[in-house]
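**Q** Mind looking at a prediction? Sequence and model below.
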Amino acid sequence: MRRLKGEDNSFLAWESAVQPQHTMKAVVLDPSQMSEPLTFDRVKTAVRGWVDHIEPMRWQLLSPRVGFGRPWWISRPQIDIRYHLQRTTAPAPGGDEELAATIGEIFEVALDRDRPAWQLWFVEGLSDGRVALVLKIHHAVADGTASLRLLETLYSRDPQTPLPQPRSTPLPDERRPAPWIWWPLVLRHQIAALARFPSIVARTVAVTGVIRRRQKDGKPGYAEAFAAPAMPFNEPFSASRGFAYRRCDVREIRRVSKAFGVTVNDVFLTICGGALRDYLAENGKLSGESMTAVVPVSMRPDEAEAEWGNKVARWNVDLATHIADPVDRLAAVASATRTAREVQAERDAWLQHDWMEYWPLFWLYSRVLPILGAKMKRRPMFSLIASNMRGPQHTLYWGGAPIEQLISSGPIVFPMGLNFTGWSYRDEMAICVLTCGDQVPDPYGIADRMPRVLAELAARADSADGRLDAPDRQAVSG
């Protein structure tokens, strides 16, 4: 058994029928290069091989019968393949937009907590005989860095690697512990949490002092909560999901990054903010106030340290959507992320994680926030979620079939009913837009603008005025 960390458990607390908290990892394959046809039966066998050889593919939630404490992961390799492997066909002609519509439908339904926390969809009908594998996996299992580890375990760099095969001897299901084992285990963790509580409070007081000192010294802080005006995507949402994505040239993103001395993440956020600005302007919703974003960033000291679960901090960043000029907007975003980095360095970076260990407080917070948000129609806590991940830079294969596209998206969390997720793969970054389908019926209204914003920045990078008014901006690769 493996006990969930507080941050992992937060995604269970946030989850509801209209707010499923799984992530999505999709790959597009060219099966014509496989030695044998990729039949559905072969996919079934390969999925059973995944389950036998990849630990989190066997994890099922086990909640304490005593009614308090965090749940555990328990190994249940004897899966119901009819649930975990689904089959569907994308609409004709099977391009990116048709695949996106299919992914949006797949995204809508929450995973069954009484089974291991994932589901794979085999999508046929794509153009030129391509197929897609769409993996839904609960966010409690893996953050972005752990998901990268998972992808590089599911797939291979070597085109000669065969499809995975199940073990000759089936693995047994792990049993629920007996009450005389379970009760002391839960009680021990609760006593340890109570013992740590005074130090958590003391650290919170210290962080408050840091924030006040920054304010006294006139230094900027994180983007303020409840500062951005409400937009349609900040309203309470239904289970309907709209999904879109566009592929951007990573080489152009890096060129803009280098030309202006900013990070790849700065360019990504500016692309998202610029596309959103243009969309809102066209629909008569653009405000003179800026949208704000919650930006997850890895807290792992070494990117190679990719244990399962979640280890992220959350920056609150102003997207400068009130600024028309793209380069001025990039400068403002770069300044905001630099401030976020400084604030994180000065504060107790793990304090938020440690508070999440107190599950009753977080459970209460996750239930109260929607009530407060529904009453605060004019000011959501933050506008949206935006994250990007540096994915594999080399070609991956599945049983000899090269992976041509990698598409990833995280969930939406009220009141942030808009999620931008960018994952790079080789020389492309697929930037995804996830929304509530009832609030933003056509997410391509936003997604189609992202390549245009990048083109604007790239053109300015070539011109004489393509410099940010930020001489102290360190050029780093984000």
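**A** Arrived safely.
**Q** okay, CA-based contacts and neighbour counts for the rest of this
**A** OK.
**Q** Give me the most central residue, this structure.
**A** Gly410 (3.3 Å; CA atoms, centre = their mean).
**Q** Next one: that residue from Thr395, what distance?
**A** 23 Å (CA to CA, to the nearest Å).
**Q** quick one: contacts for the residue nearest to the centre of the chain?
**A** Neighbour list for Gly410: 21-24, 139, 419, 421 [criterion: CA atoms under 8 Å, 6 or more residues apart in numbering].
**Q** try 10 Å
**A** Gly410 makes contacts with 21-25, 107, 138-139, 143-144, 385-387, 419-422, 432-434, as judged by CA atoms under 10 Å, 6 or more residues apart in numbering.
**Q** now Trp14
**A** 20-21, 362-363, 365-367, 369-370, 413-414.
**Q** can we see that at 8 Å?
**A** Taking CA under 8 Å, 6+ apart, one finds 21, 363, 366-367, 413 in contact with Trp14.
**Q** cool, and Ser10?
**A** 140, 356, 362-363.
**Q** and what of Thr321?
**A** Applying CA under 8 Å, 6+ apart, the residues near Thr321 are 273-274, 276-277, 289-291, 329.
**Q** Give the PyMOL command for selecting the buried subset of those residues.
**A** In PyMOL, this line selects whichever of the contacts of Thr321 come out buried by 16 or more other CA atoms under 10 Å:
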select buried, resi 273+274+276+277+290+291+329
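**Q** Alongside the first one, take a look at this:
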Amino acid sequence: MDRLSGLDASFLYLETPEQLLHVCGLIVLDPSTMPNGYSFIDVKSEIARRVRDVPEFTRKLRKVPLGLDHPIWVKDTHFDIDRHVHRLSLPAPGGYAELNELAGHLAGLQLDRSRPLWEMWIIEGYDDGKIVVFTKMHHATVDGVSGSNLISHLCSLEADAEPLSLGPKTRHGRSPHRAELLTRAVVSNATRPVLAAKLLSPSAQLITKTVGRAREGTAMAAPFSAPRTSFNGTITGHRAIAFADMDLEDIRAIKTATGTTVNDVVLAVAGGALRSYLLDRDELPENSLLATVPVSVREESKRSGGANKVSALFAKLGTDTEDPLERLEDMAENNRNAKDHHSAISAETLQDWAEFAAPRTFGLAVRAYAGLRLAEKHPVVHNLVISNVPGPPMPLYFMGAEILALYPLGPVFHGAGLNVTVMSNNGKVHVGLIACRESMPEVDDLVKRFPAELAALKEAVLAQETATPIRKRASTKPPAKKAAAKAAAKKAPAKKTPAKKTPAKA
């Protein structure tokens, strides 16, 4: 029997028609590399062949009677590829704007829970003959890493090769009788107080240690400390999407020259882009924006089951800092503290507490939260979610078509109507932005600033490439002087940075 973990099930309980908890992706393909040419019928048939033995593509939900426990996965004995793979064509002229509008519409459609929780839309007529595949999978089925791995079932290293192997094939969990489900649910509920008692002591110790770190100034940024922006409120079910590309070598060069990490650079660029975007709209808060950054604990977790093996840390994005190098310096220092703090937290903490998620309670709570618009009445938990997903370093082929770009798109939440996800792929870093359309209608204007901010950071690094690496400079700068300099910078009028108007293309 394949029972959903509490964390996986939470993504089902927290979903509403407005707060859609599926993850999406835009895969841009060059069909000229396909050995037999492009044909939708052939592509759909080959997808059906490749997914037929993969449980994540062919299983569906089965509820436990009376909602006494988390649902289980069972094989869909009536699996039909026609209900999952669809065909569309872009209206003329078939460019970036038309693709974004269509993708935003598809991202706003809820998945049918009576079937396996995924869909794939083959979109023809993009950018002079390219094909785009728009994918959707529910977060109850995948996280960032496992979702990337699942796509490998459909990809190969050569145009005419078999798909990549992911090791031994997994089997579908059996479908138990109703009486067995009820019995297991009763036992599970009876043992939960014991589990709760076991979690209380380490959780209390964690809180004590966090307070100590906060006093020492080495704790990660705290939730509920984010400033309010126009995209921090109650969301609707409408979605706006935008995407752009950055050069991975530029990011690596900055990382090497400054002694930081790729993730530090990505977050610093995101902070600069958001600062520029908000500044041009006279919406820039005095305090830095706060991002939730999902962290994979797949390597550290001892749990064998469950699709989602993630934790999260909070990171200030330096939107209150004008100088890009200083922003990166602060980002590197804060991220080191956040990582040290996060490493002290058990990899199973979030998964353990998620076991107490109750279907009806969570469902009623999130609907009441949205209906009363509470996200606009309490302090902002976080401004947005930013994910960094590692991708393939070499060219990949989807059904024989070379993958030119892969833009990941995560979910947005009440109170945080923007999600930024980046993925490396064959020397490029693909940036995917998705937002509540009413909260951020001009999301394309924001994504265009990512390449511009990377260029500004690279230029600043080149101008000081003979200087001491950032980590050493940070250790020699007196904290009092640094704080005073930042305070003075906040008082000074900030310069506006106009965004480039060049459309981003794959």
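**A** Good, I have the coordinates. Here the structure is a predicted model, which is why all the values come from computation and not from measurement.
**Q** ok so, going back, out of the contacts of Trp14 of structure 1, which end up buried?
**A** 21, 363, 366, 413.
**Q** so which of these comes closest to Glu55 of structure 1?
**A** Gln21 (20.2 Å; CA to CA).
**Q** those helices in the stretch 301-450 of structure 1, which residues are they?
**A** 326-346, 351-356, 359-375, 444-447, 450-461 (DSSP state H, counting those that start in this stretch).
**Q** Which one, of those helices, ends up nearest to Thr102 of structure 1?
**A** Per CA to CA, nearest to Thr102 of structure 1 of the helices of the stretch 301-450 of structure 1: helix 444-447, 14.0 Å.
**Q** helices or strands up against the longest helix belonging to structure 2?
**A** Counting residues, the longest helix found in structure 2 (DSSP state H) is helix 178-216. Helices and strands touching helix 178-216 of structure 2, by 3 or more CA pairs under 8 Å, 6 or more residues apart in numbering; DSSP states H and E: there are none.
**Q** Any idea how far that helix is from the middle of the chain?
**A** In this view, helix 178-216 of structure 2 has its centroid 26 Å away from the chain centroid, taken as CA atoms, centre = their mean, to the nearest Å.
**Q** What angle do helix 324-343 and it make with each other?
**A** Angle, helix 178-216 of structure 2 to helix 324-343, by axes from the mean of the first three to the mean of the last three CA atoms, to 10 degrees: 130 degrees.
**Q** Give the buried residues for stretch 204-217 of structure 2.
**A** For stretch 204-217 of structure 2, by 16+ other CA under 10 Å, it's 206, 210.
**Q** Work out for me the element Glu257 of structure 2 sits within.
**A** Heads up, residue 257 of structure 2 is Ala, not Glu. Under the criterion of DSSP states H and E, Ala257 of structure 2 resides in helix 248-258.
**Q** List the contacts of stretch 199-208 of structure 2.
**A** 345, 352-353.
**Q** Over to stretch 310-317 of structure 1?
**A** 7-8, 140-143, 146, 222-224, 292-300, 333, 336-337, 340, 349, 382.
**Q** Tell me the residues of structure 2 aligned with it.
**A** Per TM-score structural alignment, the counterpart of stretch 310-317 of structure 1 in structure 2 is residues 308-315.
**Q** Give the buried residues for that stretch.
**A** 308-315.
**Q** quick one on the thing from earlier: how big's the offset between the helix holding Ala257 of structure 2 and structure 1?
**A** Superposed on structure 1, helix 248-258 of structure 2 shows a mean distance to its aligned partners of 0.8 Å (mean CA distance after the TM-score superposition for structure 1).
**Q** Mind giving me the packing neighbours of that helix?
**A** helix 262-280, strand 428-436, helix 449-463.
**Q** Buried deepest among the ones you listed, which one?
**A** strand 428-436 (a mean of 25; mean count of other CA atoms under 10 Å).
**Q** which outside residues touch it?
**A** Outside strand 428-436 of structure 2, the residues touching it (CA under 8 Å, 6+ apart) are 231, 235-249, 405-412, 417-424, 441, 443, 447.
**Q** relative orientation of that strand and helix 248-258 in degrees?
**A** Going by the same axes, to 10 degrees, strand 428-436 of structure 2 makes 100 degrees with helix 248-258.
**Q** quick one: strand 428-436 of structure 2 to structure 1 mean distance?
**A** Per aligned residue, strand 428-436 of structure 2 averages 0.8 Å (mean CA distance after the TM-score superposition for structure 1).
**Q** Report the aligned residue range of structure 1 for that strand.
**A** By TM-score structural alignment, strand 428-436 of structure 2 lines up with residues 428-436 in structure 1.
**Q** check contacts around Tyr397 of structure 1.
**A** Contacts of Tyr397 of structure 1 (CA under 8 Å, 6+ apart): 155-159, 403.
**Q** how near is it to Asp427 of structure 1?
**A** When Tyr397 of structure 1 is compared with Asp427 of structure 1 (using CA to CA), they lie 16 Å apart.
**Q** circling back: go ahead and build a PyMOL selection from the buried members of the contacts of stretch 199-208 of structure 2.
**A** Applied in PyMOL, the following selects the buried portion of the contacts of stretch 199-208 of structure 2 according to 16+ other CA under 10 Å:
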select buried, resi 352
